[in-house]
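S.K.: Dropping a prediction and its sequence here:
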Amino acid sequence: MVDTNNRNYQKFPTLTPDQMEVALRFASRPPVNFAPGDAVYGISDCEAPMWLVLDGTIDVLRRDGLNRKAPITSYSKGQFSGEVNQVAGLPAIAAGRAGLQGCTALPFEPHHLRALMVGSAELGEIIMRALILRRVDLIDQGGSGTVLIGHPDNADLLRLQGFLTRSGLPNQVLDVSVDNKARALVARTGVLPDELPLVVCPDGQLLRRPENVELAACLGILPDLTIDRLFNVVIVGAGPAGLAAAVYAASEGLSVLVLDEASIGGQAGASARIENYLGFPTGISGQALSGRAFNQALKFGAEIAVPVSVEHLEVVSDTLHLTCSGGYKVRATTVVIASGARYRRPDVENLDLFEGVGVSYWASAIEARLCAGRDVALIGGGNSAGQAVVYLASHVAHLDLIVRRPLEETMSRYLVDRIAALPNVKIHIGLELHALDGNSATGLSGATFRNLLDGATCHRALCHMFVFIGAEPNAGWADSLVEINNKGFIVTGAGTLPLETSMSGVFAIGDVRAGSTKRVAAAVGEGAAVVAQIHSALARSC
């Protein structure tokens, strides 16, 4: 009898003979025989297939960049290897080798695996759920993936940790001041203090204080954009609108590329809990929602490149050409701008000195850990601010909520009521940020706030401040190419297609579009709606 309280039966399912017979029709090549102890696939192997065991066993182990190993499980007849990287053909996170009796296994290359999941709804559900749960386990258990070595409160380390976490990639942080192995590796490699954090990729490569794009390249998570291909649609932005467009377009057989300059999920991806999104009565975190959409897009064959930013768009011989960071050139028949909005920054002196080390524009588990048991402030009265307050309140000693107007005017009722019931949250109405205290060595130590009515100031000692004061359209690269309104949002609907911009074949959806409803559900709806209009544009170009 299946124990439904233990999800191992979903993580490591065994296919029935009938299900295996269906799977055989989608295999990429004949079965392969492996002798005992033979490597079936290795950590960081690109395009590693999913292997369906026909006989014998495959032993699976995880390893981090320091070459520390630990067994995960052993697959037997009717079970299959892999996790979500196998869907997109990204480097393998775990390694597999034939068991004591050897094994015979059937390979499914990424495009065959996707065909199987789409072609058989029953098997698709079983396989996708298992691959996702295995990735979640790798993240939760630690001890696998990328190793970050440095000081846990360092701005660059927090940046890299945030990028990996929001990308759903396993990682762990070793504090160089207390971890002997980390200290020994730093000494052995001659890394200087100003070169920290040291990043050890799963294949053993060492990076010294890398940029996010350098780390992404090392991990092999960027698709090959050097190949001259023409995509049916290139989507700029991997927030809810962009991911929804990718899912619907790819599921209808269009070739799709998604580009984002930062990470998966956009602003919504930083939300601690979204409780008013249809179908999730208990709420869902922005990261979890984005992760599901990301995997769904991969399942249908969309390619996703993060972090890659678009620098220029032009028309060449009736084809849209995008110039991207890293010298990449991408061609498309249609382009969807779904780049959302960027966080608005307060106009205070020395703000950049504390960004990432005292001032944050999102509230994730990383920031919550840094603020545990301490006093913080949060500025902003919208729903995102309210969600962050509720999340942080369970971690910090005290939170000062700074708002210009009463919460009832700007925030959903359920959040207002929940915040009012929090004993360690104090609401300050009619204040704005005036100045920040601290220095680069010790970090943020306090902030001064000014009363909007009489100009009086008050000071609060705090270690961290969260800023949620709204956002501005994130389309600077496109504002000279398409029509925008006086606030910088992209205007659509001038032609025959409601979501098309003033540039033929270029569409805008989500928060970046003038007149859009700034809600996750509305963004997803526009992502779905734009695909029908893309089909019209493609028919028009034929």
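M.R.: Okay, I see it.

S.K.: switch to C-alpha atoms for all contacts and neighbour counts from now on
M.R.: Fine.

S.K.: buried sites along the helix or strand harbouring Val258?
M.R.: Here Val258 is covered by strand 256-259, with elements defined by DSSP states H and E. Within strand 256-259, the residues scored as buried using 16 or more other C-alpha atoms under 10 Å are Val256, Leu257, Val258, Leu259.

S.K.: also this one, for the comparison:
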Amino acid sequence: MNKKPVILAVDDDAQVLNAVDRDLRSEFRRDYRVLRAGSGREALETMRELRAREEPLALILADQRMPGMEGVELLSEARTIYPDAKRVLLTAYADTEAAIRAINNARLDHYLMKPWDPPQQLLYPTLHDLLAAWQSQYLPKYTGLRLIGFQWSPLSHEIKDFLSGYLVGFQWLDFETNAEAQELLTAKGLSSTDLPVVIFEDGTTISQPAKTDLAQRMGLTVTAKQELYDVVVIGAGPSGLAAAVYGASEGLRTLIIERQTFGGQAGTSSRIENYLGFPTGLSGAELAHRAWAQAVRLGAEILAPQEVVDLCVQDGYKVLTLTDGSKVRTRAVVLTTGVSYRTLDVPGMDRLSGAGVYYGAARTEARSCDQQDVYIVGGGNSAGQAAMYLATYARQVYIVIRGKSLAASMSAYLIEQIGNTPNIEILPFTEIAEVCGADHLEEVVLKTNGQFEKRPARALFVFIGAKPSTEWVCSTVICDNKGFVLTGRDLVTDPRYPAIWKHTREPYLLETCVPGVFSAGDSRAGAMARVASAVGEGSMAIKFVHQYLDE
């Protein structure tokens, strides 16, 4: 909630100050907070405190004849602290000439004669006019979470993505271009070396925060509450969230652990238009957070951001080790770790990653591309959705593909939309050969049919396929040569992996080589990379969990 603007009355005569305070409160207390000061020095100190608390000051009403600092001097100095506040001088008839000179020289807004009785005629009309003029130019300060950083800082980009991924509203302030950001940092006693800095609504700050620090301030849980769970779901993409919803709704003690943000790769999609039941489409973030809220309502416990680094079996129980060294015990596990974007191996990519070069949609950077040229590498649906979203802001969006067209890799509805968008251009038979820039992306080098061309670029978004996020678990469960988890019949029929399954019953459809450990979604071998398919597999996994627990 925005704080009421302040009216500050200043007079060294206690009787006069009481009268001013009484009349101001009587007329303006509904919309303004009235403060008082008994001297110019006290008034300046009050203004500095208000400034440090980022409270708005609408009007200063100061007496002219005060010992130590006259009213004109005070109002002139006040202009350096609150340049937009209206400044009114209270003066006796004998000081009228000085007051008029002050209006001209010190740029005061008005002077009022003492006494002002009745105030309905001699005080309120003038102040109402001045306050109306101030209100017409006043923009209430943003009172939510604010992030101050550098536009081309990878850490600033990570924090923006993290906050956006959890649908946390925030105001981004670029330190290099935003005067308010510099003022805020100074007021907090910080410098540019402390960036990025997060300022919370209560005024507290965190400099260069870790994600776990932000998570705790946001009310997220990073420590398991129970000693033993029926099922732990690792990964909160569509398949993991579906597993959590069904597990919790069917009475299982369910825990879901996510290392980044909800939704996985689908969560970064600006628009999913082929998901059943949403004819007008919905964003990946919206879908993920609906599922998250549903899982929590049904009783699932969620740890985020928290990462599992090891899985082992002890006395039939599955023991998960987290990055902080803590352990979680469970009877069954569902691996829904998803996939991560493959990196583009060309000169400059590592150096400029997070500073104009982004893997995935990076929706938080779209507005910074306003009326600029951006490039997208890849021809899948994720690339197409990103192109449509970026076209809203960018001057021109170029989709770089190695092949002739998008037909082999992108859904027809997206190809049609792209074809009808005038500021999207397909560059066929083209590759990115190099990315250039000092501290951020400035140019891309294109290679087309053996010819090289350097072009200016504000941003480059990379969608060149994905690899399963299974490195940490491949020593426990069997993965294929690309890292995808083998499940079900593949464990007993694939000639490349003889005698993997050592139990009398056949493995359940989504079960790995470790009984009670299941895999669903994009990280599973043979899975279809579609949101609906991932949701279906996550739901199915709970059916097999029940069968395993009933053995």
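M.R.: Received it, and whenever you're ready, just let me know what you need. Predicted, not measured: the structure shown is a model, and the values here were computed from it.

S.K.: what's the TM-score here?
M.R.: The pair, once superposed, lands on a TM-score of 0.70 when counted by TM-score structural alignment, normalised by the length of the first structure; 400 aligned residues with a C-alpha RMSD of 2.1 Å.

S.K.: Please tell me which residues of the second structure the strand holding Val258 of the first structure aligns onto.
M.R.: Mapped onto the second structure using TM-score structural alignment, strand 256-259 of the first structure covers residues 254-257.

S.K.: Pull the residues that contact the matching stretch.
M.R.: 229-236, 240-241, 244, 247-248, 299-308 (C-alpha atoms under 8 Å, 6 or more residues apart in numbering).

S.K.: before we move on, back to that, how far apart are the strand holding Val258 of the first structure and its match in the second structure?
M.R.: Superposed on the second structure, strand 256-259 of the first structure shows a mean distance to its aligned partners of 1.0 Å (mean C-alpha distance after the TM-score superposition for the first structure).

S.K.: ok, then the element right after that strand?
M.R.: Scanning forward in sequence from strand 256-259 of the first structure by DSSP H and E, the next helix or strand is helix 286-299.

S.K.: quick one, helices of the stretch 401-542 of the first structure?
M.R.: Remark: helices assigned in the stretch 401-542 of the first structure by DSSP state H, counting those that start in this stretch are 413-420, 520-541.

S.K.: can you tell me the mean distance of the first one from the second structure after alignment?
M.R.: With both structures laid over each other, helix 413-420 of the first structure and its partner residues in the second structure are 1.3 Å apart on average (mean C-alpha distance after the TM-score superposition for the first structure).

S.K.: elements contacting that helix?
M.R.: Applying 3 or more C-alpha pairs under 8 Å, 6 or more residues apart in numbering; DSSP states H and E, one finds that helix 413-420 of the first structure makes contact with helix 383-393.

S.K.: what's the residue mapped onto Val482 of the first structure from the second structure in contact with, if anything?
M.R.: Aligning on TM-score structural alignment places Val482 of the first structure opposite Val477 in the second structure. Listed by C-alpha under 8 Å, 6+ apart, the contact set of Val477 of the second structure reads Val485, Leu486, Thr512, Cys513, Val514.

S.K.: Save the buried residues of strand 256-259 of the first structure as TSV, and put in distance to Ser384 of the first structure too.
M.R.: Shown next, in TSV, are those (distance: C-alpha to C-alpha, whole Å):
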residue	distance to Ser384 of the first structure
Val256	30
Leu257	29
Val258	25
Leu259	24
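
S.K.: residue in the first structure matching Asp345 of the second structure?
M.R.: Aligned partner of Asp345 of the second structure by TM-score structural alignment: Asp347.

S.K.: Specify the local secondary structure of that match.
M.R.: Under DSSP: H, G, I helix; E, B strand; the rest coil, Asp347 of the first structure falls in the coil class.

S.K.: Distance of it relative to Leu444 of the first structure?
M.R.: 17 Å (C-alpha to C-alpha, to the nearest Å).

S.K.: Likewise for Ala508 of the first structure?
M.R.: 39 Å.

S.K.: do Leu207 of the first structure as well
M.R.: Leu207 of the first structure is 28 Å from Leu444 of the first structure, by C-alpha to C-alpha.

S.K.: okay, these two: which has more neighbours?
M.R.: Leu444 (22 against 18; other C-alpha atoms under 10 Å).

S.K.: Which residues are in contact with the more buried one?
M.R.: Leu444 of the first structure neighbours (C-alpha under 8 Å, 6+ apart): Phe354, Val357, Gly358, Val359, Leu436, Asp437, Gly438, Leu462, Cys463, His464.

S.K.: What does it correspond to in the second structure?
M.R.: Checking TM-score structural alignment: Leu444 of the first structure goes with Leu441.

S.K.: Looks like Tyr361 of the first structure contacts Gly470 (just checking).
M.R.: No - contact criterion C-alpha atoms under 8 Å: Tyr361 of the first structure and Gly470 do not qualify, at 10.0 Å.

S.K.: So those two - more neighbours on which side?
M.R.: Tyr361 (22 against 16).

S.K.: For the more buried one, give me its contacts.
M.R.: Tyr343, Phe466, Val467, Phe468.
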